Each structure stands twice: as C-alpha cells, then as structure tokens.
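Visitor: just coords:
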C-alpha cells in the first residue's frame, strides 16, 4: 500500500505514552496501521526506548506522534479534536466504549439536532474525539 505524503498532518505530542496511544488508536479503527516508529537510543536526548518520531494511519488519515523529551506545562485540549464519521451504530458504539475508557465524556453518546448519534470524548491520554454516525 503506497502512502503519499499529505501537506497537512495532525501531530500528537505525548510525554511517555505515545506508543501506548498509537497502539490503542490503530487497534480501535479499521484500516489502520503503524507506518514507522523511531525510538530514542542510549545517549540521545529523550528517554531511551521512548518514541522519537512515529507515523500511523487511521482509515487512511496519516498522523505523526512523539514523546517530548522536554517536560512542559501543557497537554491536549478539547479545543482541537479528531472528528470521526462512523459508518454504523456498531462502529460508533465500539469506538466510544474503547476511547472513553479511562477518559472523560464531554457530550454523551446520544441523538442531537445535528446528528442522530454523536459523542464528544476525551481519551485517557487527553486527546479529544468527536464521534458522529454517518447520515443514512
């Protein structure tokens, strides 16, 4: 499968949890895969074995991620979220259950005027996801 390099790629910066998050996301969404993962080695500026740079795809959308080797006083905010259109109720229910586990629910999974089934959640890493059932 050939991947062309997109001009705009979402980039997620973690502090030691990048690999765990990438594994969760690629196992949650169909047609998803880890494309590359480089780790910090001995003597490099990051924690040995943590993710220096990774790329992965979810349904063909390429993401990049890393573990920051600098501690910082900020993390993810719901002001930026991943918007996912789910094709079936089974898919939205499964993705909601998986990603909300250990996270938070910003808008519960239910019908809204703009979607027959929608939820806005924050996963256990603090990444925000809006899940919407495709219109039939």
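Guide: Ah, there it is. Fair warning: this is a prediction, and the values are worked out from it, not measured in the lab. Numbering: from 1, shown residues only.

Visitor: use CA for all of it now, contacts and neighbours both
Guide: Noted.

Visitor: how near is residue 35 to residue 47?
Guide: Residue 35 sits 22 Å away from residue 47, taking C-alpha to C-alpha, to the nearest Å as the criterion.

Visitor: Between these two, tell me which one has more neighbours.
Guide: A direct count of neighbours by other C-alpha atoms under 10 Å for residue 35 and residue 47 places residue 47 higher, at 18 against 13.

Visitor: contacting residues around that one?
Guide: 40-41, 69 (C-alpha atoms under 8 Å, 6 or more residues apart in numbering).

Visitor: Buried ones from these, can you make that a ChimeraX selection?
Guide: Applying 16 or more other C-alpha atoms under 10 Å to these, the buried members can be selected in ChimeraX as follows:
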select :40,69
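
Visitor: On the three-state scheme, the residue nearest the centre of the chain is what?
Guide: Centroid-nearest residue in the chain: residue 25, 5.4 Å away (criterion: C-alpha atoms, centre = their mean). Assigned by DSSP: H, G, I helix; E, B strand; the rest coil, the conformation of residue 25 is helix.

Visitor: okay, pairing it with this:
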C-alpha cells in the first residue's frame, strides 16, 4: 500500500455539526464512516470518536477530542479551494464566513481577480480563489 496523506480535523464536540455543514457546501460529498462515543466514554456520549468524509472527492478525517486542549485551529494551515465561477466563490464565502471571521475580504488582491480568506464558525481557515 502506498503512503497516503489525509487532512485530520480535531474538534471539541462539534465534529458532526461541522461535517454536516461542509457536506452541504460541496458537491461529491459523503460520510464514509462515523463512530460515536457511547455512555462509557471517554468522550461525551454521542460525540464523534472518528469519522471519514469527503468534499469534492477529497478525503478528510475528524474527531471530537475527549480531552480539552489549550489550542484550536489556526490560519497558519488552511483549506484552499479553487472555485469554478463567481457564483461558487460568492456562495462559499458567504456561507463559510457566516458566524466566523474574515481574514481577507473577497476581492481583487493583485494575485487573483477574486480571492477571500475566512475562518468558519468552527475555527477552520479557508482560502477561496476564483480559478
């Protein structure tokens, strides 16, 4: 088997909510596997032990950490999306920035005719580019 690299997202209780939200935004999206903590823990009952999902054919993994951490997501690592048209970039920018924060407003920044950078409501950073 050849080596494979997959983006792994660690949440603290909102993994399934994030996965559902992301799947609503991208075509060719599905949950491939999902397991949850039961009453025996160690995480909160019903939170995600481990999940694998795809967005636009790209595979991701996520969990709800059973341990509280002193860190979260940072814009130093972001998900980069080349959008096919203006309607797509506008839709994704609006949805992903809703409840999150804007790092770079959607516009012409010289290196791209239309680009925006946001943190979503879960803290995950997204760079959106009009291809």
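Guide: Received, thanks. What you see is a predicted model, and the numbers here were worked out from it, not measured in a lab.

Visitor: Closest to residue 10 of the first structure out of the contacts of residue 47 of the first structure?
Guide: Within the contacts of residue 47 of the first structure, proximity to residue 10 of the first structure (C-alpha to C-alpha) peaks at residue 69, which comes in at 19.1 Å.

Visitor: what about the residue lying closest to that closest one once chain neighbours are set aside, how many neighbours?
Guide: Leaving aside its chain neighbours, residue 69 of the first structure sits nearest to residue 46 (4.6 Å; criterion: C-alpha to C-alpha, 6 or more residues apart in numbering). Residues lying near residue 46 of the first structure (other C-alpha under 10 Å) number 18.

Visitor: what does residue 105 of the second structure give?
Guide: 15.

Visitor: Grab the nearest non-local neighbour of it.
Guide: residue 116 (5.3 Å).

Visitor: cool, and residue 117 of the second structure?
Guide: Nearest to residue 117 of the second structure is residue 127, by C-alpha to C-alpha, 6+ apart, at 4.4 Å.

Visitor: And for residue 49 of the second structure?
Guide: residue 36 (4.8 Å).

Visitor: Tell me, how many residues neighbour residue 83 of the first structure?
Guide: 12.

Visitor: what about the aligned residue in the second structure for it, which helix or strand?
Guide: Alignment note: residue 83 of the first structure maps to residue 80 in the second structure; criterion TM-score structural alignment. In this assignment (DSSP states H and E), residue 80 of the second structure forms part of strand 78-83.

Visitor: mean distance, that strand to its aligned residues in the first structure?
Guide: Its matched residues in the first structure lie on average 0.3 Å from strand 78-83 of the second structure after superposition (mean C-alpha distance after the TM-score superposition for the first structure).

Visitor: close enough to count as contact, residue 73 of the second structure and residue 126?
Guide: No. Between residue 73 of the second structure and residue 126 there is no contact under C-alpha atoms under 8 Å: 11.2 Å.

Visitor: the more surrounded of the two?
Guide: Set residue 73 of the second structure next to residue 126 and count neighbours by other C-alpha under 10 Å: residue 126 wins out with 23 against 15.

Visitor: Where does stretch 103-122 of the second structure end up in the first structure?
Guide: Counting by TM-score structural alignment, stretch 103-122 of the second structure sits on residues 106-125 of the first structure.

Visitor: So which bits of the matching stretch are buried?
Guide: Under 16+ other C-alpha under 10 Å, the buried positions of stretch 106-125 of the first structure are 109, 117-123, 125.

Visitor: which residues touch that stretch?
Guide: 17, 21, 78, 96, 99-105, 128-133, 135.

Visitor: so what corresponds to the residue nearest to residue 69 of the first structure in the second structure?
Guide: Residue 46 of the first structure maps onto residue 43 in the second structure, by TM-score structural alignment.
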